[in-house]
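S.K.: Sequence and predicted structure, then a few things I'm wondering about:
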Amino acid sequence: MKQINVFDTHHQLLLSHRLKLSSITLLACYPLFLIADISLYRSLDNPNYVIPLALVHLIGMLMSACYLLFFKSVHSRFLSVSYIGLYIAQGAFSSFNSFQQEGNMYAYLIILLACASLLPIQPVIYALLAGIAHIMLLGGLFYFHPGAVSLIMLINFTGGLVVSVVINLSFYHYLRKDYSSQVQLEEEKRNFKSLFFANPQPVVLICLDSENIILYNKQAGHFFGINPQTVSSFSLNSFFPDKKEQEALLGKLKNEVKIENYITHNLVHHANWMMLNFELLSYNKKDALLISVTDVTSFKRIEKELQEHASRDVLTGVFNRRAGIQFIEDLLQQGKDPFCLCFVDVNNLKRVNDEHGHNEGDQLIQLIASTITLTLTEDEYLFRHGGDEFIILLPQTVRQQAEEFLVKLHEKLTRLNDSKIKVYPIAASFGIHDYAPGSTLTVTEMIEIADQEMYKSKQQLKEAQFQ
């Protein structure tokens, strides 16, 4: 009931507005009509036709002027209905006058069709006004010209009335349906905004045409640093400066409409990671992109810690075999730069375990690993291959540079022995394999070559000690 009352108010305002425009148009045209009337009066021998026609135009001009003068102060519904009824009656009288001179009633039909299509009158009221005018017109014709109205003419004019009623009914129902759709759209818009601003997560709405932010909630303002002064500087590029990534995402959205759990770096505050959910929708009759954000920085930190833990050797803290193999495979996949593998084997570990216990053997492994780690740069890696074996990965390095690296490492081990930090000698054997771009060797084959070279080095050391 409330929506019906609101529609009636909206309908009356629309009707008054269109009547106002029609009245202004008619007032501008009536002087032309009067000039035409004067010309007709001079050219026709029958003043009984021209004088009523001029009178009709003068009365119409007076009605239009009165409506414009009083439509704000008089009850608008009564004034509008009376005004329309008088104009339909005026059209009927004008057609009656034309029928006497020319035998047609076009003015009446034109006014009926104009009122039905241009003025949103309630169908019942329109049918009542048009029906009364139609009965008066036909009654006048039958009374003053009983033999001039044929059955076909009667059917045609009555059919015109019926057509105008159908047109009025169609337009009125369309208007009502359109208004209901607008009300529903506004209600959905209010509900959307209510949910949008009440969302506990950062949410932004971006227009796809301009790529600018339309709406953002309080949480998005805090998360991205958006405020009324800076909102114009934010756009879709703030989330995706990489055009290729942006185009790929929008292309995927056109097919799927929604994308969930898209992980990316927060480009506004680089310390944060965020998970984005995207959805295409229409807002104010424009294509828009709804982006909801979840801060996953803490989860990414935990994930990184877990990955770090999973890739580290428990005893020494250096990378484990799985992580080390992956590093080598990554370099092989790139295949554009040389690198070296240094196979390391801790000497005399079995004797240390037998004579001093396995705990001391573990300490020896840890000492060798820490000494190698302190010799590495940021771009070089050490991983435990297993037991007392390690592999040093030296990217962008040729054999001579790898040998120089091992000389430095040997000097550090010598200084450890000179410091008498242990009662047993601290030593290791080394083997090198140098990779050159274009090589077809696998990771396993390269490690095997470095292992064999290490074994030769160890045998040479034993022979030298024996001699």
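M.R.: Okay, I see it.

S.K.: Only C-alpha atoms from now on, for both contacts and neighbour counts.
M.R.: Noted.

S.K.: pretty sure residue 280 is in a helix, no?
M.R.: No. Counting by DSSP: H, G, I helix; E, B strand; the rest coil, residue 280 is not part of a helix but strand.

S.K.: That one contacts residue 291, correct?
M.R.: No. In this structure, residue 280 is not within contact of residue 291 by Cα atoms under 8 Å, at 9.1 Å.

S.K.: Let's verify residue 431: helix, strand, or coil?
M.R.: Put simply, residue 431 is strand when judged by three-state DSSP.

S.K.: For it, which non-adjacent residue is closest in space?
M.R.: residue 454 (3.7 Å; Cα to Cα, 6 or more residues apart in numbering).

S.K.: Quick check: the gap between the one you found and residue 151.
M.R.: Noted for residue 454: a distance of 120 Å to residue 151, by Cα to Cα, to the nearest Å.

S.K.: Neighbour count: the two, which is higher?
M.R.: Counted by other Cα atoms under 10 Å, residue 454 and residue 151 do not tie: residue 454 has more neighbours, with 22 against 8.

S.K.: List the contacts of the helix or strand hosting the more buried one.
M.R.: Using DSSP states H and E, residue 454 sits within helix 443-466. With contact meaning Cα atoms under 8 Å, 6 or more residues apart in numbering, helix 443-466 is reached by 325, 328-329, 341-345, 429-433.

S.K.: Next up, a structure to set beside the first:
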Amino acid sequence: MECMKEGLKLLISRSDKEQNEFEKYNNMLVLSRIRLISLANIFLSIFWAYMDWTIINNGADHIYSVTLISMHAISVVISAMFLIFYRWVICKEDNKNSRIISIASKVYVFLYILFGAACSINSQRYTGNIYSYIILVLIAAIVFTLKPSVMLFDFVVNHIIFLIGIGILCNDLNLLLAKLVNSTVLAGAAFLIGFIFYRHRMTEFFYRKKLRENEENFKKLFYANPYPVFITRQKDGKIIEANKRAYKLMGVEAGNLDSFNGINDYIKNDSRVALEQELKEHSSTFNRIIEYDFNGKRKWVTANYEIIDYHDEKCILTGIMDITEIRKAEEELSHYASIDSLTGIMNRRMGLKKLEELLEESKEEFLEFVLCFLDINNLKFVNDTYGHSEGDRYIQTLCSMIKNKLDEEDIFFRVGGDEFIIVFSRKNNCQAENIWNKIKKQFDENNIQKEFPYNIMASHGLFYFCTGMDIDLGHIIEKADKMMYEEKQRLKKEHQTKHSPASDGIF
């Protein structure tokens, strides 16, 4: 009863337009099944002829034999006529043909059940069985599922005809009652089965319709999206759908995805493994910063990923926003925020940050370095005598000479004014002093060439650090600064010994 209630509720809840749409679909489905039954009936006509001949030779009643042969002949003729009708009707798709199909389906199903009733009534003359009626009623309920009101009419009318015919030809009252009860129960069960099939077919129809509508809406949103969107197969990363913005971002022509590899091949940073793992665990991930390289075009994007079912495959829906220009601007700002504008080397903030990172690293593994505190000599003299622009040139030249002698892993930054720090990474005092001597030698060679009207000079102080030393960054710099100051004072005294006291200002 609950099934009947749900089925009736489903029928009532649909509008006339939806009901007509489903009926048109259902009638075409029934029509195609009638075609299959008609073909089967024509192919079995030889078998029917053989069976009729066998029954007649076994001494069947004349009326029974004539009726049986006539019914089989009529069924073959009707099947052939229907096949001709079917070929004609499928070539046209207008409202008038829809009504013709509906009428033809209803008439055929009614006659189909009637044929079963007539066969079983005729069988009372020879075998007394009602199998034909029962079988065809069940086939009609399962295969030719029409509107419940139509099926109810067909079953009731044909069952009344069947009961009347059986009542006339069956002389055994007990056997008659058994046939009436059994056939009525089976007819009722057949109607219930037909009703259930009809309800499921209607549910499936509207479910598929909803899926198609959702897919159409999805496609509209997908292709109209102002941001790049594409769909990739989860198993191999192959792009199977992309909107215009995505084509433009990837630098390929619309529709030309066959030559485009799996999207994972274009992820250039180490986030690919993490991305796949997160999708595996959560089926989606949002606002990820990903770097892509599309055929040499580097792109930074903010990406959202979600696993979806698309065309019966597990796929990844990806929506991205190109932030390449924003990223470039950030990198440029970061560069300017960490670089000294005059010398092009790191500024104090970035240099001290690198030193702090180096000290943290030394807590986990053995590490040694030499910090060199550097002060440019006679910079004030150059500024006062030749102007600040020449002083800037002096600083730039000295920094360029130093950079040429440093390794890639070394750190070199400006503390401020005429003070600089060099960190000779993974070197001891002796190695650091050797490098400083090479730098100083370059100063001397330049001074000999008299490229500038003044000498390029600098004082330095070294402090060696290695893992295990209990000292902080401030004290390291302080000790190197003290060593630098001592050297500066020594050089000043040496210079005073060789020159007049009036030249003190050059230091």
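M.R.: All right, it came through fine. Source: prediction; values computed, not measured.

S.K.: what's the TM-score for these two chains?
M.R.: Here the TM-score for the pair of chains, by TM-score structural alignment, normalised by the length of structure 1, is 0.84; 461 aligned residues with a Cα RMSD of 3.7 Å.

S.K.: do you know how far the residue nearest to residue 431 of structure 1 is from residue 370 of structure 1?
M.R.: 20 Å.

S.K.: likewise residue 400 of structure 1?
M.R.: Distance, residue 400 of structure 1 to residue 370 of structure 1, using Cα to Cα: 24 Å.

S.K.: quick check, residue 293 of structure 2 in a helix?
M.R.: No. If the criterion is three-state DSSP, then residue 293 of structure 2 is strand and not within a helix.

S.K.: surely it meets residue 264?
M.R.: No. Taking Cα under 8 Å as the definition, residue 293 of structure 2 is not a contact partner of residue 264, at 10.3 Å.

S.K.: the more surrounded of residue 400 and residue 370 of structure 1?
M.R.: residue 370 (15 against 11).

S.K.: what helix or strand is that one on?
M.R.: Going by DSSP H and E, residue 370 of structure 1 is in helix 358-375.

S.K.: With residue 269 of structure 1 instead?
M.R.: Short version, using DSSP H and E: residue 269 of structure 1 is in no helix or strand.

S.K.: Assess the claim that it and residue 224 are in contact.
M.R.: Yes. If you go by Cα under 8 Å, residue 269 of structure 1 and residue 224 touch, sitting 7.1 Å apart.

S.K.: The two - which one has more neighbours?
M.R.: Shown here are residue 269 of structure 1 and residue 224; by other Cα under 10 Å, residue 224 has more neighbours (15 against 11).

S.K.: List the residues that contact the more buried one.
M.R.: Taking Cα under 8 Å, 6+ apart as the test, what residue 224 of structure 1 contacts is 268-269.

S.K.: Next one: it relative to residue 192 of structure 1, how far apart?
M.R.: Taken as Cα to Cα, the span from residue 224 of structure 1 to residue 192 of structure 1 is 22 Å.

S.K.: Kindly report the same for residue 367 of structure 1.
M.R.: Taking Cα to Cα, one finds residue 367 of structure 1 at 64 Å from residue 192 of structure 1.

S.K.: Tell me which of these two has more neighbours.
M.R.: Taking other Cα under 10 Å, residue 367 of structure 1 and residue 192 do not tie; residue 367 has more neighbours (16 against 13).

S.K.: burial of the aligned partner of residue 226 of structure 1 in structure 2, as a residue count?
M.R.: Taking TM-score structural alignment, the alignment pairs residue 226 of structure 1 with residue 252 from structure 2. Neighbourhood size, residue 252 of structure 2 [other Cα under 10 Å]: 16.

S.K.: What of residue 360 of structure 1?
M.R.: Residue 360 of structure 1 has 16 neighbouring residues, counting by other Cα under 10 Å.

S.K.: so where do the helices sit in the stretch 251-400 of structure 2?
M.R.: 271-282, 324-338, 348-362, 379-386, 388-405 (DSSP state H, counting those that start in this stretch).

S.K.: The longest one relative to helix 379-386, how many degrees between them?
M.R.: Taking axes from the mean of the first three to the mean of the last three Cα atoms, to 10 degrees, one finds helix 388-405 of structure 2 and helix 379-386 inclined to each other by 140 degrees.
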